[in-house]
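Peer 1: Sequence first, then the predicted structure:
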Amino acid sequence: MANRRPTVADILALKGRRQLTMLRVETLEEAEAAERARVDMLSVPPALLTPEFRDAAPSAFTFPGLEYGDFITAEDYMRAAFKALRAGGDAVYCAASLATVRRMRDEGIPVCGHVGLIPSRATWTGGFKAVGKTALSALEIWRQTKALEDAGAFAAEIEVVPVDVARAISERTSMFMISMGAGTGCDAQYLFAQDVLGSNRGHYPRHAKVYRNFSAEYDRLQQERVAAFSEFVADVHAQNYPGPEHVVGIPRDELDRFLKELPGV
């Protein structure tokens, strides 16, 4: 996208025209790298939204995530949403109830909902696995999508849904559909930076693609830390640190004058 930070209207105008890119980033370094790589959209924890974040990623359309369970009432969500928007967010991710989505939309807050595999509600769909693999469950995702649209959400993440189901749904909704493991028939492709970078120490989901092996690099750096710290300890014990180049001297006459004023030892 252009260097100018897009608006919600700009994002919606791109629906069906081309695939956008989206990453979940959790550090300023990741945000800056995403900006330089021209990633279109970012998902971030609200705490990352600082002036330094916008210095790092001035043109990325950004969704701070209002994590399910961190807030209770619609008013709680709205307060958090307004705070996130004031801090530099462009829209909010929210997996709360339709009533909460509707309340936020009534106040003009751009909301991105969630359909398909919703991690906070995975127990209702059989755990962390694909959903929509039967006609009945696919229709339920369609109903979820239309309900979100009717509640006023402008976008929805659609997660781990068969590609043909996701495409059919995306073609029939005005919402901007963000695919996480739901194929190319949606409007954007979404991955976590830790999966892209290979820094995830746990399970990699099927839809993730690993482009680098940061875990190995972190392991190498940790070994270098241990080695450097061990050398420091050895230097101190052997009286090799500090050396003359690490300390400050005093002219001999000034030292003699100073010592003369001290009591004896």
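Peer 2: Great, that's in hand.

Peer 1: For the rest of this, base every contact and every neighbour count on C-alpha atoms.
Peer 2: OK.

Peer 1: mind listing the helices for the protein?
Peer 2: 8-13, 28-36, 51-56, 74-86, 98-106, 135-151, 163-171, 193-197, 214-237, 252-261 (DSSP state H).

Peer 1: Could you single out the most deeply buried of those?
Peer 2: helix 193-197 (a mean of 21; mean count of other Cα atoms under 10 Å).

Peer 1: which outside residues touch that one?
Peer 2: For helix 193-197, contacts defined as Cα atoms under 8 Å, 6 or more residues apart in numbering pick out 23-25, 30, 200, 204, 208-214.

Peer 1: could you dump those to CSV with distance to residue 67?
Peer 2: Formatted as CSV, these follow (distance: Cα to Cα, whole Å):
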residue, distance to residue 67
23, 17
24, 14
25, 15
30, 20
200, 20
204, 21
208, 21
209, 24
210, 25
211, 27
212, 28
213, 28
214, 27
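
Peer 1: And those, which of them are buried?
Peer 2: Buried members of these, scored by 16 or more other Cα atoms under 10 Å, are 23, 24, 25, 30, 200, 208, 210, 214.

Peer 1: ok, the fifth one to residue 213 distance?
Peer 2: Look at residue 200 and residue 213: by Cα to Cα, to the nearest Å, they are 9 Å apart.

Peer 1: And for the third one?
Peer 2: If you measure residue 25 against residue 213 using Cα to Cα, the figure is 17 Å.

Peer 1: How about the first one?
Peer 2: Applying Cα to Cα, one obtains 17 Å for the distance of residue 23 from residue 213.

Peer 1: want to throw the helices of the chain into JSON lines with distance to residue 127?
Peer 2: Output for the helices of the chain, formatted as JSON lines (distance: least, Cα to Cα, whole Å):
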{"stretch": "helix 8-13", "distance to residue 127": "32"}
{"stretch": "helix 28-36", "distance to residue 127": "30"}
{"stretch": "helix 51-56", "distance to residue 127": "34"}
{"stretch": "helix 74-86", "distance to residue 127": "26"}
{"stretch": "helix 98-106", "distance to residue 127": "22"}
{"stretch": "helix 135-151", "distance to residue 127": "14"}
{"stretch": "helix 163-171", "distance to residue 127": "19"}
{"stretch": "helix 193-197", "distance to residue 127": "21"}
{"stretch": "helix 214-237", "distance to residue 127": "27"}
{"stretch": "helix 252-261", "distance to residue 127": "74"}
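
Peer 1: try this one next to it:
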Amino acid sequence: MKRIYDWDAKFSLRNYTAADLRAIKGKRKLTQTTANSIEEAAAAADAGIDLIMGNAQNTKAAREGAPNLFFTAAIALPDFPTEKDVLTAAFQAMKEGADSVYTARGPHIVEMLAREQIPVMCHLGLVPRRSGWNGGLRAIGRTADEAHSLWQAFRRMEDAGAFSVEAEVIPAPVMREISRRTSLVTMSLGSGSGGDVIYLFQNDICGEQPERPRHARAFGDIHSLQEKIRAERRSALGAFRDAVHNGEFPSEAETATIGDADLEEFLERIPVKGDT
């Protein structure tokens, strides 16, 4: 564990720092998943996941669940439209314990954040919220021209001061060759094993819904468990309703009692039904 002070001047321990991630680039594969609650962060830490990422507004929860994991706070594209909004959100997330911030915005936003010495993760390849510019949800870099344009985008983000990149749905050979040549720590999401970090959303890993993107694999089946819980909840509620209607609930075992003498004395002290 590395000893650090966070942006709130609090002494902390981290499994990795930004400097560590740069130093081990290309030497060892790491894992990253999402964490937006105390439980998700704690589960990632208990499972030995290296890095976690979540929405900036969930930084406190992620930090509580995983005090020592490197955490990237995502500044959501539509929620912080102005440069001031982005900078304010970034500073708040860093104050709450984030180790880096993510933005899907352009080099000008990355440069603004980097000037404040905030480690910045950018987003290249398929950016789903901007998929309309690419004709829909598809891999980016499948032609020589498009792959070269992607490489140039990586260079622009380097020049802007980005520290890492979420590289989404890029053909694996293109990702591998770019990762070898870029200084950015590459977080491969659906871009093959050539990235520095293999990244997958926690809900996909755990199988929390019946369908998932092509690049994702479910290593669990929480969806089936949730469906069982859903069915069990309705079954239990129906059984409760029937037991009440049938006079089976509450039973004597589930009801408080009073001694016969005390009950008789109580009844003597209150009016007979119908009396005024």
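Peer 2: The structure has been received and is ready for your questions. Here the structure is a predicted model, which means the values were calculated and not measured.

Peer 1: Out of the helices of the first structure, the one nearest residue 187 of the first structure is which?
Peer 2: Closest to residue 187 of the first structure of the helices of the first structure is helix 163-171 (Cα to Cα; 7.7 Å).

Peer 1: corresponding residues in the second structure for the closest one?
Peer 2: The alignment of helix 163-171 of the first structure onto the second structure (TM-score structural alignment) covers residues 172-180.

Peer 1: Next: stretch 102-113 of the first structure.
Peer 2: Counting by TM-score structural alignment, stretch 102-113 of the first structure corresponds to residues 111-122.

Peer 1: And stretch 73-90 of the first structure, by the same measure?
Peer 2: Against the second structure, stretch 73-90 of the first structure falls on residues 82-99 (TM-score structural alignment).

Peer 1: Residue 13 of the first structure maps to what in the second structure?
Peer 2: Residue 13 of the first structure maps onto residue 23 in the second structure, by TM-score structural alignment.

Peer 1: show me the contacts for residue 74 of the second structure.
Peer 2: Contacts of residue 74 of the second structure (Cα under 8 Å, 6+ apart): 53, 54, 55, 56, 101, 102, 103.

Peer 1: I misspoke; the intended subject was residue 63 of the second structure.
Peer 2: 38, 41, 69, 71, 96, 97, 98.

Peer 1: for residue 141 of the second structure, same thing?
Peer 2: By Cα under 8 Å, 6+ apart, the neighbours of residue 141 of the second structure are 125, 147, 148, 150, 170, 171, 174.

Peer 1: Could you rerun that using 6 Å?
Peer 2: 147, 170 (Cα atoms under 6 Å, 6 or more residues apart in numbering).

Peer 1: What is the aligned counterpart of it in the first structure?
Peer 2: Checking TM-score structural alignment: residue 141 of the second structure goes with residue 132.

Peer 1: Equivalent analysis for residue 66 of the second structure, please.
Peer 2: Residue 66 of the second structure maps onto residue 57 in the first structure, by TM-score structural alignment.

Peer 1: try residue 34 of the second structure
Peer 2: Residue 34 of the second structure maps onto residue 24 in the first structure, by TM-score structural alignment.

Peer 1: now residue 206 of the second structure
Peer 2: In the first structure, residue 206 of the second structure lands on residue 197 (TM-score structural alignment).

Peer 1: any idea how far that match is from residue 56 of the first structure?
Peer 2: Distance, residue 197 of the first structure to residue 56 of the first structure, using Cα to Cα: 19 Å.

Peer 1: Surely residue 182 of the first structure and residue 163 touch.
Peer 2: Yes: between residue 182 of the first structure and residue 163 there is a contact under Cα atoms under 6 Å: 5.1 Å.

Peer 1: Distance check, residue 11 of the first structure against residue 252 of the first structure.
Peer 2: For residue 11 of the first structure, the distance to residue 252 of the first structure (Cα to Cα) stands at 72 Å.

Peer 1: now residue 66 of the first structure
Peer 2: 65 Å.

Peer 1: same thing with residue 26 of the first structure?
Peer 2: 55 Å.

Peer 1: In the second structure, what residue corresponds to residue 142 of the first structure?
Peer 2: Checking TM-score structural alignment: residue 142 of the first structure goes with residue 151.

Peer 1: What residues does its match make contact with?
Peer 2: So residue 151 of the second structure contacts nothing (Cα under 6 Å, 6+ apart).

Peer 1: and the alignment partner in the second structure of residue 41 of the first structure, how many neighbours?
Peer 2: Matched to the second structure by TM-score structural alignment, residue 41 of the first structure sits across from residue 51. Residues lying near residue 51 of the second structure (other Cα atoms under 10 Å) number 25.

Peer 1: surely residue 51 of the second structure meets residue 70?
Peer 2: Yes: assessed by Cα under 6 Å, residue 51 of the second structure is found in contact with residue 70 at 5.1 Å.

Peer 1: just to revisit the earlier point, among the buried ones among the contacts of helix 193-197 of the first structure, which are located in strands?
Peer 2: Among those, the members found in strands (DSSP state E) are 23, 24.

Peer 1: Tally up the residues packed near the residue of the first structure sitting at the aligned position of residue 246 of the second structure, please.
Peer 2: When the first structure is aligned by TM-score structural alignment, the residue opposite residue 246 of the second structure is residue 238. Using other Cα under 10 Å, residue 238 of the first structure is surrounded by 9 other residues.

Peer 1: And residue 238 of the first structure, how far from residue 83 of the first structure?
Peer 2: 55 Å.

Peer 1: same question, residue 250 of the first structure
Peer 2: For residue 250 of the first structure, the distance to residue 83 of the first structure - Cα to Cα - is 55 Å.

Peer 1: One more: residue 195 of the first structure?
Peer 2: Residue 195 of the first structure is 29 Å from residue 83 of the first structure, where distance means Cα to Cα.
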